[in-house]
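K.L.:
I'd like to go over a predicted model; first the sequence, then the structure.
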Amino acid sequence: MDKPIEEMAFEEALRELEQVVGRLESGDASLDESIALYERGDRLRRRCGERLDQAQARIEAIRLDAEGRPAGVKPFAAA
């Protein structure tokens, strides 16, 4: 749990977030440890959200011209 969150890939951050949630749900952590876990979990959650937003921005839809040939790309529009 010591790796800087900013350097984590999505999968790493999600895995650690799951561990943090599990630890918090177990009720075995002291109050101070629970607060620290919650704070790190919040930062991990934000990191995962940022990575998902970046991935979505990279998804592109191919536009076709009147003859069905690729004519360029347009940004993905989430429904």
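P.N.:
Perfect, I can see it now. Numbers count the residues shown, from 1 in each chain.
K.L.:
contacts and neighbour counts: CA atoms only from here.
P.N.:
Fine.
K.L.:
check contacts around Arg15.
P.N.:
By Cα atoms under 8 Å, 6 or more residues apart in numbering, no residues touch Arg15.
K.L.:
can you give me the buried ones in the helix or strand encompassing it?
P.N.:
Using DSSP states H and E, Arg15 sits within helix 10-26. Across helix 10-26, burial judged by 16 or more other Cα atoms under 10 Å covers 10, 13-14, 16-17, 20, 23-24.
K.L.:
which one among those residues gets closest to Glu39?
P.N.:
Taking Cα to Cα as the measure, Val20 is the one of the buried residues of helix 10-26 closest to Glu39, at 9.9 Å.
K.L.:
second structure follows, compare the two:
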Amino acid sequence: MTKKQEVTFEEAMENLEKIVEQLEEGDVPLEKAISIYKQGMDLSRLCHSKLKTVEEQLTQILREDGELETFAVQEEE
């Protein structure tokens, strides 16, 4: 995957799900499993980065008067 081929969040999640399924089956040779796992970690980081970007964008909301207002996201525990 090159930087020229920007993967969408949905595509990355779909690929990550396929990787998880392959690894859960357990019939992948060790060397290939390690390679697949690394790809999965890259996709996981990509998804996390995209979610973080969206969260940062959503921390400000537009009030009715057109002014931006800081919006705090409540974390679930």
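P.N.:
Everything's here; your move. Just so we're clear, the structure is a prediction, and the values are computed from it rather than from any experiment.
K.L.:
can you pull out the strands in the second structure?
P.N.:
For the second structure, the strands defined by DSSP state E cover 60-62, 68-70.
K.L.:
residues contacting the last one, please?
P.N.:
In other words, strand 68-70 of the second structure. Against strand 68-70 of the second structure from outside (Cα under 8 Å, 6+ apart): 59-63.
K.L.:
go on, the first one?
P.N.:
In this structure, residues lying in contact with strand 60-62 of the second structure by Cα under 8 Å, 6+ apart are 68-71.
K.L.:
which strands and helices sit next to the lengthiest helix in the second structure?
P.N.:
Determined from DSSP state H, the single longest helix within the second structure is helix 30-58. Applying 3 or more Cα pairs under 8 Å, 6 or more residues apart in numbering; DSSP states H and E, we find helix 30-58 of the second structure packed against helix 9-25.
K.L.:
which residues in the first structure does the helix it packs on match up with?
P.N.:
Mapped onto the first structure using TM-score structural alignment, helix 9-25 of the second structure covers residues 10-26.
K.L.:
average offset between the matching stretch and the second structure?
P.N.:
Following superposition, stretch 10-26 of the first structure is found to deviate from the second structure by 0.3 Å on average (mean Cα distance after the TM-score superposition for the first structure).
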